[in-house]
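K.L.:
only geometry, no sequence info:
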């Protein structure tokens, strides 16, 4: 039986630090261990992340599943920016480990090392409302090198389990939205989904809002998939996804239909598109069980490779978290051309639900 680790962060930010409550339980059971601790102020981590993010986004202009404002486009060759992005990624990696291995947090880390087995499956939920911290790739913590079957997910401090009746099914029903494809190739996403065994996939290609709304209401879906352009407005943390070449939607604009879909058994939403944490935060408010998003703008090739690797692992019967971890780590093979590709995919989890 796998283990569930919850790191619940109290009020705070990287400039003030956080109180931390650690809980450990066997999967599906009440916690058998709880302890309290602290994460110290880490302004250097905040600076390292901001510097890396700026360099990363400049290095990847073009061929992304996002549209940047024109003011962000530069004449600098993205190839020239790779060494700077690599240097700043090293600094961010270093600052993540300095923070999570700090003396203030060490007692909780030692309790994790004492109580967890390196051979067991481990889900680690980071419960925080701090938007900047949710963006930082904390899977760079050296703890994960010791635990090859551990994967971190983001979750909210506010959650609820929605009761739903789900009779056994012989196949998985997927609603796949293929949105605005300007400048990218999302037909590869379609081919990969069409090859899935034991799956019934309905494709909506650049749909109008009314059609998407109706499909969510009319049928019982297990998985909602989106490929296309998306982005998060940093000042509001609201996510937008372009369902066609002229229309973008927020989660709020589909709220009633999504609430209905979740009540009818929707288990997983996958946004194989850019900068999806805003969408994940907004969808978590509706208490969906699980989501997979990209924490930053994602190159087209990286999105395609992640989907291919994830579907291969997941359709072979591996647990969701293991499938995401392996698919994410395989992206390192693309990092000569796409820096930090393996940092991008992240699970967002409703703590009240147990993933497949």
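P.N.:
Looks like it came in fine. Every value quoted in this text rests on a predicted model; they were computed, and no experiment measured them.

K.L.:
from now on I want contacts and neighbour counts done on CA atoms only, so please keep to that.
P.N.:
Fine.

K.L.:
the protein: helices as residue ranges?
P.N.:
Applying DSSP state H to the chain gives helices spanning 43-59, 78-100, 106-115, 131-135, 143-146, 187-194, 209-218, 255-263, 277-284, 300-315, 320-330.

K.L.:
centre-most residue in the protein?
P.N.:
Centroid-nearest residue in the chain, with CA atoms, centre = their mean: residue 346, separated by 2.5 Å.

K.L.:
ok, structure two:
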């Protein structure tokens, strides 16, 4: 059938129409092919060539076993044709292709001899060669360094596809065929665009070839032809041609940058192959004769599938030719004889290996600057000081976000009342002129007043391990404790752990109280973190107060608890913990179920304990630790009242009934507070400082009788640890849990997300399609997504209690993005 001339990927010299008698052209072509191959094989079996055929066959017998190599040796013979021309034969024994294979290199002069289908030479059959012989073409003049491949470490092979003049052609099939490799290789398309001048398209193609990032393979699709002295020419645009000689300097640069293989899926490519091998390229596949567009697309489709399966270019070409022979024999007979591979004898055949799991993991290995950034971010995320700083700033941000979005918890009825012994308290009462150790008669007065106001749970955040200087003070406190116990008030005194891990609390020699009257609980804390149970029998100060508060508020719990009594000779604390554990293990009522929930949230996660123990002290980690949520304003956690006001007869009457409240007697910020006279005061968290700038630190319970204004209580300069205990009590009772996801984990996840996003952008927006508009739109889109992720992150903290690092991971993510976004865009 008649085909449009433009469907050939070559230069049409002339065309026209002529009336012909009906002819079976297909049959005639098959007959011509049969005659050609018969005469070709008969000539190659001529007696004059017996010695060379025997020598080649003999080489297949003496070839070393597969997997072994011999010192490089090369046999060269010349096969004379009937016209006095020579065909060079190279049989390289040092290259073992695989089990049962030998490679024979052929070079032909003049060029007319190269048009014969040498790949069809049935060599070795008459001698029963033990190894299959693969015929590869070469040139008579090649550079000695052509086969040497400069190793360039790339995560994926890079393939440049040049699409030439499309007149009469459709490159859609070529594009689709090459894009089947997009998961295995980075592919970029270049070629003529409407509106480009000949100079512009030449410059675009040459700059792409000489790209500084280098290429592993070069593919050309379009029209081409032979051209004397020019190394062949390519049609790069309508009526615009470019010779290989013009491109040679750029191809040499590409070779230095790692170019290994070229495929010219176009017509009449013998000159092109000779030229490219001559300038140092190691492997080239061309079509020796004019080829139809459909045949070219069928070939490249099969060839790309073979590359995707991990075949080398020779095996891929042979498989593609076999497919042409079987599938296109009726439509395009003899098409399988047209492709040829030209190769340097010492070249390692190009292939795109299948990516194993190990290779996929190796692809994640960062580049140098990525490694520096990743190491820096991970290092900072692991430093405890950097973690504390980050958490502190993040909680400040959460405070601002809470207020802006109206998500501040109500301050109407917090469960805790703080009685703060502040600086005014120590200054106004002579008993506290030396406030450390605390005067016990002063504590006695506070306990009596709070008992009279109906307090059912009183926590004393003071350590009374020594003996008072005045026995009368001890006696006063003992009488106050007895009075409270007789009124069923739960009293909890602070304690610490001694050098032998023993409990150091109430001094037994002082006889302040018996174990059945009051409880003792350790007041150890690490600021910013919840103090949780180390075991079921452990009861930190805030945890114990929260259990007492919950138990005293609900009869279905309180009825099952042993009350404080001066009669029973038991350890009240141990008895209480045992009874609470029993109720939590088998909850029968909703209140008991809440008790079980409080207990369930009071334990350290195993991974938290593991990270704390496994890292050295200077790098100690607290993975998935529970945080104290200072983003909640203090007024929503507790109500405060100064100790001096509680003892002032003119003011104490203003204090409402404290039934249903847990009252804590705590230091209120005076300098000498703490075991070592400084340890009770911590730096003010940024979040708390923010709230103090918005709301005064005054007592909502009492007012100044003279002015009617709320009375100042506590301090705004530092954070007494008693206030942190109050936050913990609140969190236990409200089941507010804030988990700090390890910064290092988030940084690592951000690095992976950044890497895969960058890889997706590289595949979705190749350089030949990368424009300034796309870069601007993508930059704005990712900037918007970054802002949105920040808002989601803030809300996630409030709604789910999950604290995620944001700044370092975001910077690292953008570091990967900028590698793509900073690419030079293509002209629009």
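P.N.:
Received, thanks. Just so it is clear, the structure is predicted and the values come from calculations on it, not from any experiment.

K.L.:
sorry, back to before: just name the most buried of the helices of the first structure.
P.N.:
For the helices of the first structure, average neighbour numbers computed from mean count of other CA atoms under 10 Å are highest in helix 277-284, which has a mean of 24.

K.L.:
ok so, going back, next, format the helices of the first structure as JSON lines and append distance to residue 342 of the first structure.
P.N.:
Shown next, in JSON lines, are the helices of the first structure (distance: least, CA to CA, whole Å):
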{"stretch": "helix 43-59", "distance to residue 342 of the first structure": "13"}
{"stretch": "helix 78-100", "distance to residue 342 of the first structure": "12"}
{"stretch": "helix 106-115", "distance to residue 342 of the first structure": "24"}
{"stretch": "helix 131-135", "distance to residue 342 of the first structure": "14"}
{"stretch": "helix 143-146", "distance to residue 342 of the first structure": "14"}
{"stretch": "helix 187-194", "distance to residue 342 of the first structure": "19"}
{"stretch": "helix 209-218", "distance to residue 342 of the first structure": "31"}
{"stretch": "helix 255-263", "distance to residue 342 of the first structure": "30"}
{"stretch": "helix 277-284", "distance to residue 342 of the first structure": "16"}
{"stretch": "helix 300-315", "distance to residue 342 of the first structure": "9"}
{"stretch": "helix 320-330", "distance to residue 342 of the first structure": "5"}
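
K.L.:
so which of the ones you listed gets nearest residue 69 of the first structure?
P.N.:
helix 43-59 (12.0 Å; CA to CA).

K.L.:
elements contacting the closest one?
P.N.:
Secondary-structure packing of helix 43-59 of the first structure (3 or more CA pairs under 8 Å, 6 or more residues apart in numbering; DSSP states H and E): helix 78-100.

K.L.:
that older thread, out of the helices of the first structure, which gets nearest to residue 161 of the first structure?
P.N.:
Across those, closest to residue 161 of the first structure is helix 255-263 (CA to CA), at 10.1 Å.

K.L.:
what range does the closest one cover in the second structure?
P.N.:
The aligned range for helix 255-263 of the first structure in the second structure is 248-256, by TM-score structural alignment.

K.L.:
what's the average distance for the matching stretch when superposed on the first structure?
P.N.:
Stretch 248-256 of the second structure, aligned to the first structure and superposed, deviates on average by 1.0 Å (mean CA distance after the TM-score superposition for the first structure).

K.L.:
which residues are in contact with that stretch?
P.N.:
By CA atoms under 8 Å, 6 or more residues apart in numbering, the residues outside stretch 248-256 of the second structure that reach it are 150, 206-207, 209-211, 214-215, 279-281.

K.L.:
the same query, at a cut-off of 6 Å, please.
P.N.:
Contact with stretch 248-256 of the second structure is made by 210, 214, as judged by CA atoms under 6 Å, 6 or more residues apart in numbering.

K.L.:
kind regards, and thank you for your time.
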